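*Asks:* Structure, please.
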Amino acid sequence: MPQASAALATPRSRPKPADEFAPLLREIKGQELLARRTGWYAAAITVNLVIFAALVAGVLLVGDSWWTVALAAPLALFSTRTAFFGHDAGHSQIASSRRINRLLGLFLGNLLLGMSSAWWNDKHNRHHANPNHLDKDPDVGEGVLVWTQAQAARRAGFNRWLTRNQAWLFFPLLLLEGIALKVSSIQMVASSRGWERQGRARAVEGLLLAAHFVAYVSLLAMAMGPGKAVVFALVHHALFGLHLGSVFAPNHKGMEMPDPDSGQRWGHLRRQVLTSRNVRGGPVTDWLMGGLNYQIEHHLFPSMPRPHLRLAQPAVRRYCQEAGVSYAETGLVDSYRQALRHMHEVGAPLRQD
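*Replies:* This next block holds a predicted model:
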C-alpha cells in the first residue's frame, strides 16, 4: 500500500505492542489537548449559523431568478461546514455532556441537513473502531465502489463495468452523495434495525427529518418556480456531496487494510495510524476539510476538539517515528492520486478480462 511519509528511525527501546499507545496518551493528556474547547465551538457554530441563515434569506430576497441558483454553491459549502460540526458532536468533541452533543447532532444533522445523526454515528463509530477492516468497517464494504480485488472478482453485469472504471467515475459519483446520504437516513429511520426499545428516539429522528424536508421544499417553492427549484436543489446537493466526499476520500483509501483471515492483531496505535493518511496544508486546508486532514490524530483521539488536532500532530508524528510506526502524510493532490491509483488497481483484473 502507498505510504507518503519519510523513512522512520528505529527506536532504542520500543514498548510492547499492547502498551504502545499508553505513553502517547499520557503525553497528550499532560498537554491538556483532550480538554473541551466549548468557547471556540460556540463562536464557530454561531458564525456558521449566521452565514447559513443569511444564505437562506438571500434565496428568498433574490427570488425567482436564475441568479438564485448561484447561491446553491455557497449554501453547499456551509452545509458541509454544518456537517463537520455535526461530526464533531457525534464524537463528543464539543461538550462534556453526552445529552448536549446528542441535541447538537439532531439540530445540525437531522433538522438543518436532513441527515440522521443516529445513522451517521452508528456507521462512523464502526468505521473508527476498525478502520479499513473488510469485515467490520462499513466504509470498505461492497457498494457502488469496491476496495479489494477479491470484492471486484464477485462483480457482475453493470456493477462489473462500474468497478472497471471506478477510478474515473469516483468524483462524478460523489455528485450523488448528498442525495444518497438523505436516502440512507430515511431508510435507517423507517427500518426497525437498531431501534429496539428506542421508540422515542426514532420518533424524534423522524420528526426532525420531516421538518427539514418540509422547510426545504417550502423555501424553494416560495422563492422560485418549479424548474429553477429543481435545478437549485440538484446543484446544492451535488456540490454538497462532492465537497463532503472529497474530504473523506483521501483519509483511508489506498492505506493498509487488515486481513481478516490472517489472525493479525494490531493495538490501537497501529490500527489507527497504519490505516490513516494526513493531508498537509495551512489554515485554508484546515477550514475546507474541517480538521479531518489531521486524520491520524483524529483517529487516535476521536474526542479531541478540532482546534487541538494540529497541536497534537508534532507529538504524534515524533512518537510514531520513535515506535517505528509509519506515519503517512502527503499533499492534497497526491492524496487523491494515491486513493485513485488504489481504486484503479482494484479494477485492473476486470479490465484485463
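*Asks:* Could you use CA atoms for every contact and neighbour count after this?
*Replies:* Fine.
*Asks:* which ones are touching Val146?
*Replies:* Contacts for Val146 (C-alpha atoms under 8 Å, 6 or more residues apart in numbering) come out as 140, 152, 163, 343, 346.
*Asks:* Please convert the residues you listed to TSV, extending it with secondary structure.
*Replies:* Output for the contacts of Val146, formatted as TSV (DSSP: H, G, I helix; E, B strand; the rest coil):
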residue	secondary structure
Val140	helix
Ala152	helix
Thr163	helix
Met343	helix
Val346	helix
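*Asks:* Can you add distance to Ala233 and neighbour count and give those back as TSV?
*Replies:* What follows is these, written out as TSV (distance: C-alpha to C-alpha, whole Å; neighbours: other C-alpha atoms under 10 Å):
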residue	distance to Ala233	neighbour count
Val140	29	21
Ala152	34	22
Thr163	29	28
Met343	30	25
Val346	34	25
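*Asks:* out of those, who's nearest Asp259?
*Replies:* Distances from Asp259 to the contacts of Val146, taken as C-alpha to C-alpha, are shortest for Val140 (12.5 Å).
*Asks:* Count the residues that sit near Ala44.
*Replies:* Applying other C-alpha atoms under 10 Å, we find 13 residues neighbouring Ala44.
*Asks:* Next: the one 4 residues further on.
*Replies:* Other residues near Asn48 number 17, with proximity taken as other C-alpha under 10 Å.
*Asks:* Just to check, it is in contact with Phe84?
*Replies:* No. Contact status for Asn48 versus Phe84: not in contact, 10.8 Å apart, counting by C-alpha atoms under 8 Å.
*Asks:* Show me what the helix or strand harbouring Leu208 is packed against.
*Replies:* Element membership for Leu208 (DSSP states H and E) is helix 199-223. Counting contacts by 3 or more C-alpha pairs under 8 Å, 6 or more residues apart in numbering; DSSP states H and E, helix 199-223 packs against helix 38-62, helix 177-190.
*Asks:* Next, the structure of the following sequence, for comparison with the previous one:
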Amino acid sequence: MKKAVVRFNRTQETDFVTELRTRVNKHFTDNKISKFANTDMQLKTAFMLGLYLVPFAILVSGLVQSFWSMMILWSVMGLGMCGIGLSIMHDANHGAYSNKKSVNNVLGYLLNVIGSYHVTWKIQHNVLHHSSTNVHEYDEDLNNQILRFSPNQKRRNINKYQAFYAPFLYGLLSLYKTFSKDFEQISRFNKKKLLSAQGVTLNGAILQITLNKLLYLGATFLLPMLVLDLPWWQILIGFLTMHFICGIILALIFQSAHVLDSTQFYQADESGSIDNCWAIHQLNTTANFAKKGKLFSWLIGGLNYQVEHHLFPNICHVHYQHISHIVSRTAKEFNVHYHEFPTFLDAIKSHFRMLHILGKKATA
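*Replies:* Next up, the predicted model:
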C-alpha cells in the first residue's frame, strides 16, 4: 500500500537548514521570549471569540426582528468563524498556541464549535498538507473533484473556465466541510490508517462527527428559528451567508499561498519519494504576501507569512513577522528562492492566473 505521506531525501539536509534553525532558535533565546502565545495572542483570542459569540448571543436573544439587522449579525459571525479558524484553532491544533497540551486541545476543539471536526482537519492539514505540500496525490489540499489545482492532475473540459467559477465554489468551502467533507474524509483516512494514528476508530469518528453536527445545527440554525419572528427562509439565507463569507476568505488565503504561477508542483516517484530536502521543498511550494500589512496580518492569524508557518509550524503566528526577516535573509545568503508578493491582491492575481493556465492547458 502506498505510504500516506511523501518521503524526502534526508541526506540533503543542507547547511541552509541547519543555519536557519540555529538563527531562529537564537532569536527566541537572545530575546528571552517563548515560541508560544503572548499577551497579544491572548487579547486576539478574546477578540475573535467575541466576534463570533457576541453577535450570536444578540441573535438568539430575540431582540433583533428585522431581516437586515439579522443579516449584519450573521455576516459578523462569518468573520468571527474565520478569526477562530485562522487565529486560534489553527495555532492550537499545530501545538503552537501553548506549551500545555490541554490548552491546545481545548482551543483546537473550537473547530467543532463552528461546525467542523478537529481530527479530520489535523490529518488533512498537519499530516497531509504540511508534509507533502503541492505533491500530486499526497497533498489533500489539491484533492478536488471539480477544480484542477496541479499540472500533474488530469485536465477535464469542466476546468476550462475554472478561473471564473472558482470564487463561487470557494464560498461553499465551509458548508461543504460542515455537511459532507468530514464524513467523506474519515473513510479515506481510515483506509490509510491515519485515523488510528490520531487515536480514533472509524465508528468513533462517525459518532463524534454526527453528534457534533447535530449539536452545531441545533444551536446555530434551529435555535434562531425558534426565537426569531422571521420566516425560516430568511434565517436560512443568513446561515448560508455566514458560511459563504467564511468559506471564500479561508479559500483565498490558503490558495494564494500555494497554487500560484510562481510556486512549484511535484510528483513523487513509485516509492513515494522526492529527491529534495523537506525545508527546501516548503520554500519551493509556498509564498508570502502583504508582509507590510500589519492589521491585515493580525486579522488573518499571520498566515500571510506562509513560508515561516510551513518551516516552523510549531511556533505561534504572532512571531512570524519577526522571524521572517531571519528566514528571508538566510535564504538570500544561501541562494534559496523566497517567494513573496507585495500585496494580497498580487497573490490572488497569481492564483487566478494559475487556475486559468491549468484550465486551458493540459500541461502547465
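*Asks:* Could you single out the most deeply buried of the helices and strands packed on helix 199-223 of structure 1?
*Replies:* Among those, ranked by average contacts under mean count of other C-alpha atoms under 10 Å, first place goes to helix 177-190 (a mean of 18).
*Asks:* so how far is that one from its chain's centroid?
*Replies:* The chain centroid and the centroid of helix 177-190 of structure 1 are separated by 15 Å, computed with C-alpha atoms, centre = their mean, to the nearest Å.
*Asks:* One more: stretch 260-267 of structure 1?
*Replies:* Offset of stretch 260-267 of structure 1 from its chain centre (C-alpha atoms, centre = their mean): 25 Å.
*Asks:* Now it: buried residues?
*Replies:* Neighbour-count burial for stretch 260-267 of structure 1, counted by 16 or more other C-alpha atoms under 10 Å, picks out no residue.
*Asks:* can you tell me the distance between the two ends of that stretch?
*Replies:* 15 Å (C-alpha to C-alpha, to the nearest Å).
*Asks:* repeat for stretch 110-117 of structure 1
*Replies:* Stretch 110-117 of structure 1 has an end-to-end distance of 6 Å (criterion: C-alpha to C-alpha).
*Asks:* same question, stretch 262-276 of structure 1
*Replies:* First residue to last in stretch 262-276 of structure 1 (C-alpha to C-alpha) measures 20 Å.
*Asks:* how about the aligned residue in structure 2 for Glu27 of structure 1, what does it touch?
*Replies:* With TM-score structural alignment as the criterion, the equivalent of Glu27 of structure 1 in structure 2 is Arg23. Taking C-alpha under 8 Å, 6+ apart as the criterion, Arg23 of structure 2 is in contact with Ile326.
*Asks:* what do you get for Arg202 of structure 1?
*Replies:* Applying C-alpha under 8 Å, 6+ apart, the residues contacting Arg202 of structure 1 are 189, 195.
*Asks:* With His212 of structure 1 as the reference, measure out to it.
*Replies:* Distance of Arg202 of structure 1 to His212 of structure 1, computed by C-alpha to C-alpha: 16 Å.
*Asks:* one step back: which strand or helix spans the match of Glu27 of structure 1?
*Replies:* Assessed by DSSP H and E, Arg23 of structure 2 sits inside helix 15-30.
*Asks:* what about the strands in the stretch 51-200 of structure 2?
*Replies:* Counting by DSSP state E, counting those that start in this stretch, the stretch 51-200 of structure 2 has no strands to list.
*Asks:* Tell me how many other residues surround Asn190 of structure 2.
*Replies:* 16.
*Asks:* so it touches Ala197, yeah?
*Replies:* No. Counting by C-alpha under 8 Å, Asn190 of structure 2 stays clear of Ala197, with 9.4 Å between them.
*Asks:* Leaving aside the residues adjacent along the chain, what's closest to Leu142 of structure 2?
*Replies:* Once flanking residues are discounted, Leu142 of structure 2 sits nearest to Phe149: 5.7 Å by C-alpha to C-alpha, 6 or more residues apart in numbering.
*Asks:* now Ile58 of structure 2
*Replies:* Leaving aside its chain neighbours, Ile58 of structure 2 sits nearest to Val64 (7.2 Å; criterion: C-alpha to C-alpha, 6+ apart).
*Asks:* For the one you found, give me its contacts.
*Replies:* Neighbouring residues of Val64 of structure 2 by C-alpha under 8 Å, 6+ apart: 58, 70, 228.
*Asks:* Sweet, I'm off.
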